[in-house]
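*Asks:* Structural data only, the sequence is not supplied:
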C-alpha cells in the first residue's frame, strides 16, 4: 500500500474519530470542566447564594477552612467513613465472592440478593436503616438486648451515628464489590487451580499464592472506584442524620458543601470546600493509578 493511500486512510480515521468524540467532548466541557473552573473561581469570592453581587476575598475562604475546628471534625469524619466503607465493602465483597464462586445449591438466588441493594436508592436505604437502628423498636437494639447487652443510642452519639451510616453504606455498596470480584474469580486461570490441587495446597496457600495475584487488577480498580464513590456519599447521610448529631457528628466534606451552599447560603465558602475535595481526590487517584501501573510492571 502506497504512502499516499496510508495517509488518506489515516486522515479518514482521524476525521471519524473527531466526529465520534466531539459530542462527548462538548458535553464534558460544558457540564464538567466549565463548572469545575467556575467553582474554583468562585472559591475566591464571598457570595451569598441568590445575591446579585459578590466580593473578592482572595485566600480568606481557604484560610478559614484550614483553621476551623469544624473543618478538622469534618475531615476526620470523611477519612473514617471513606476508609471504613472502602475496606469493609471490599473485604466483605471478596469473602462473599469466594463463597458464592463455589458450586452450592441456590447460589444464583443468593447472588441476586447480595447485588440487589446496590441498585436501590440511597435515600430509600437510609430510611429503611433508620428503623433498623431506632432505639425503641429497631432490629439492632432488640438483637443486642436479646444478647444481654445495652444498646447505644445511635442518634445521640457522634461516634455511633458515624458507625451507623457507615454500616448502612457498606450494606448498600456490597453488591458492587461482590460482582466485580466474582467476575474476576470466574475469569481466572483454571489450570493454576488444578496445579494447586495436585500439589495438595491448603486453602490459605491457594488463596494467597494462586487466587490473590490474579485478583490484583480488580482490586486496584475497586480501590479507585469505591474510594471515589464513598468520598462523595450524600444521600445516606442526609436521610439518616442530616450531618448530626451535635452539628457535625456525621458531616463529611460532601455534606459540608451542601450545608454551606444551600443551608448557610455561603456559596463561595461551599465552592472552597468543593475545590479542596477535588484536589484531594485528584491526588489520591493519581497515587492509586501510579501504584496500579507499578504493580503491572512488576
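*Replies:* Thanks, I have it. Remember, predicted model here, so these are calculated numbers, not experimental data.

*Asks:* hey, let's count contacts and neighbours off CA atoms from now on
*Replies:* Will do.

*Asks:* For stretch 145-165, which residues meet the burial criterion?
*Replies:* 154, 155, 157, 158, 160, 161, 162, 163, 164, 165 (16 or more other Cα atoms under 10 Å).

*Asks:* From residue 131, how far off is the last one?
*Replies:* Separation of residue 165 from residue 131 (Cα to Cα, to the nearest Å): 13 Å.

*Asks:* same thing with the second one?
*Replies:* According to Cα to Cα, residue 155 and residue 131 sit 12 Å apart.

*Asks:* Could you do the third one as well?
*Replies:* Between residue 157 and residue 131 the computed distance is 17 Å (Cα to Cα).

*Asks:* from the chain's centre, how far out does stretch 98-105 sit?
*Replies:* Chain-centre distance of stretch 98-105: 27 Å, with Cα atoms, centre = their mean, to the nearest Å.

*Asks:* A further structure is provided below for comparison with the first:
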C-alpha cells in the first residue's frame, strides 16, 4: 500500500503532458516582465535598426530602400575613419592602463584586513557610482589648462601642464586620464579573485625559495587569469562604446568645438550625431550594426586567445 502511494505521489510531482509544474509556471510568470522588456526594448529595436540600416530614413518621411548605400557611404566618410581611429587609440591606451592600475589597487586592498577592508573597498568603488555626465563636467574643470587642479599639481614639480581640453594633441590623453577615475568595478572584481587564491600555493612557493615577483608571476597571475580575462573583455567593450563623458566635455558647447575639430570625435558620438542631430537614422543604424559586428569579432578573438592563456581550476581538477 505504501509503495503504491509513493508511486502515485511521484507521478503527481513529475510534469506531465497536460502542463508544467506549478513552480515552473510561477518561474515563467516572474520572468515574464523581463522577457517582455527583452523583446520590446532590446531585440525589437535591434531588428528594426537592422531593417533601417538598408533605408534612407530621416524620422519625418517614410523610409526609402537604399540597399547597401549606407554601408558604402561609410567607406567614403572621412569622419567615420577619424572616429574609428580615435576610438581604437583610446581603447588601446585605456584598457592596459586601467587593468594595470586596478590590479595594483587590488593587490593593496588585498592586504587590508578587518573592518577597514570593507571601508576601503567602498571608497574605491564610489567613483563607479558617479553619473557619467557629472564625471564629464567635473573633469572639464579639473583638466582646464589655466586653472585646472591637474595642471596646478604638475606646476608643483615645475611642469607646465598642457591644454588638455583644447590642444588636439592632448585631448585623447586627457580623456584616457579621465577614464582612469572609474576603476572601482574592475578593482573589486580583481580583489575578489585575489581573495580566492589558495594561500598554501604561495606558501609552498615561498618555501621553495620563490621571491615576491616570482610568486606573483607563477602563482597569483595564473590563479586570477580568468578574472583578468573577464575584465579585459568588459573594458574593451566599454571603451569601444565611449560616449557620455566625451559628449558632455566636448560637444555640449558647439562653438568651442571649432578649436579642436574632430580630435574628440568618438565612434558612438558620431553615431549619435548622425541619428539625432542630422536625423540620418538609416545611416546611424548602419553605423550601429558595424560597431556591433566589430565588437563581436574582437570579443570572439579575445575568447579564442584567452582560452589558451586562462587557467581554469575546474578543468585542472577534471584532468
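*Replies:* Arrived safely. The structure presented is a predicted model; accordingly, all values stated were derived computationally and were not measured.

*Asks:* Can you calculate the TM-score here?
*Replies:* The TM-score (TM-score structural alignment, normalised by the length of structure 1) is 0.89; 296 aligned residues with a Cα RMSD of 2.6 Å.

*Asks:* Where in structure 2 does stretch 56-69 of structure 1 fall?
*Replies:* Mapped onto structure 2 using TM-score structural alignment, stretch 56-69 of structure 1 covers residues 65-78.

*Asks:* now the matching stretch, how far from the centre of its chain.
*Replies:* Put simply, stretch 65-78 of structure 2 sits 28 Å off its chain's centre (Cα atoms, centre = their mean).

*Asks:* So what touches it?
*Replies:* Under the contact criterion Cα atoms under 8 Å, 6 or more residues apart in numbering, stretch 65-78 of structure 2 has outside partners 53, 54, 55, 56, 80, 282, 283, 286, 287.

*Asks:* How about stretch 178-191 of structure 1?
*Replies:* Against stretch 178-191 of structure 1 from outside (Cα under 8 Å, 6+ apart): 90, 92-94, 96-98, 100-101, 114-115, 211, 214-215, 218-219, 222.

*Asks:* Recalculate using a threshold of 10 Å.
*Replies:* Residues external to stretch 178-191 of structure 1 that are found in contact with it (Cα atoms under 10 Å, 6 or more residues apart in numbering): 89-101, 111-112, 114-115, 175-176, 196-197, 210-219, 221-222.

*Asks:* wait, isn't residue 21 of structure 2 in contact with residue 11?
*Replies:* No: counting by Cα atoms under 10 Å, residue 21 of structure 2 does not reach residue 11; the two are 11.5 Å apart.

*Asks:* The two: which has the busier surroundings?
*Replies:* residue 21 (14 against 11; other Cα atoms under 10 Å).

*Asks:* Give me the secondary structure label for the closest residue to that one other than its chain neighbours.
*Replies:* Leaving aside its chain neighbours, residue 21 of structure 2 sits nearest to residue 15 (5.4 Å; criterion: Cα to Cα, 6 or more residues apart in numbering). Secondary structure, DSSP: H, G, I helix; E, B strand; the rest coil: residue 15 of structure 2 is coil.

*Asks:* can you pull the contacts of the residue mapped onto residue 250 of structure 2 from structure 1?
*Replies:* Correspondence of residue 250 of structure 2 to structure 1, assessed by TM-score structural alignment: residue 241. The contact partners of residue 241 of structure 1, by Cα under 10 Å, 6+ apart, come to 126, 130, 154-156, 158, 161-162, 164-165, 248-251.

*Asks:* how does it look with 8 Å?
*Replies:* 155, 161, 250.

*Asks:* now residue 263 of structure 2
*Replies:* Contacts for residue 263 of structure 2 (Cα under 8 Å, 6+ apart) come out as 86, 168, 169, 171, 172.

*Asks:* For structure 2, which segments count as strands?
*Replies:* With strands called from DSSP state E, structure 2 shows them at 55-56, 64-65.

*Asks:* Go ahead and name everything in contact with the first one.
*Replies:* In other words, strand 55-56 of structure 2. Contacts for strand 55-56 of structure 2 (Cα under 8 Å, 6+ apart): 63, 64, 65, 66, 67, 70, 280, 281, 282, 283.

*Asks:* Give me the ChimeraX select line for these, limited to the buried ones.
*Replies:* Buried residues among the contacts of strand 55-56 of structure 2 (16+ other Cα under 10 Å), as a ChimeraX selection:
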select :63,70,280,281,282,283
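
*Asks:* and the contacts of strand 55-56 of structure 2 as a markdown table, adding distance to residue 210 of structure 2?
*Replies:* Below are the contacts of strand 55-56 of structure 2 laid out as a markdown table (distance: Cα to Cα, whole Å):
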| residue | distance to residue 210 of structure 2 |
| --- | --- |
| 63 | 67 |
| 64 | 68 |
| 65 | 67 |
| 66 | 65 |
| 67 | 63 |
| 70 | 59 |
| 280 | 61 |
| 281 | 60 |
| 282 | 60 |
| 283 | 58 |
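
*Asks:* residues in contact with residue 100 of structure 2?
*Replies:* Counting by Cα under 8 Å, 6+ apart, residue 100 of structure 2 makes contact with nothing.

*Asks:* and the gap between the aligned residue in structure 1 for it and residue 221 of structure 1?
*Replies:* Correspondence of residue 100 of structure 2 to structure 1, assessed by TM-score structural alignment: residue 91. Per Cα to Cα, residue 91 of structure 1 is found 14 Å from residue 221 of structure 1.

*Asks:* go on, residue 270 of structure 1?
*Replies:* Distance of residue 270 of structure 1 to residue 221 of structure 1, given as Cα to Cα: 30 Å.

*Asks:* Who has more neighbours out of the two?
*Replies:* Under the neighbour definition other Cα under 10 Å, residue 270 of structure 1 and residue 221 were set side by side, and residue 270 has more, 26 against 15.

*Asks:* The more buried one matches what in structure 2?
*Replies:* That one, residue 270 of structure 1, aligns with residue 284 by TM-score structural alignment.

*Asks:* My guess is that match contacts residue 267. True?
*Replies:* No: counting by Cα atoms under 8 Å, residue 284 of structure 2 does not reach residue 267; the two are 10.7 Å apart.

*Asks:* Look up how far residue 225 of structure 2 lies from the counterpart of residue 186 of structure 1 in structure 2.
*Replies:* The equivalent of residue 186 of structure 1 in structure 2 is residue 195 (alignment by TM-score structural alignment). Plainly put, residue 195 of structure 2 is 13 Å away from residue 225 of structure 2 if you go by Cα to Cα.

*Asks:* Which one's more surrounded, the two?
*Replies:* Counted by other Cα under 10 Å, residue 195 of structure 2 and residue 225 do not tie: residue 225 has more neighbours, with 18 against 14.
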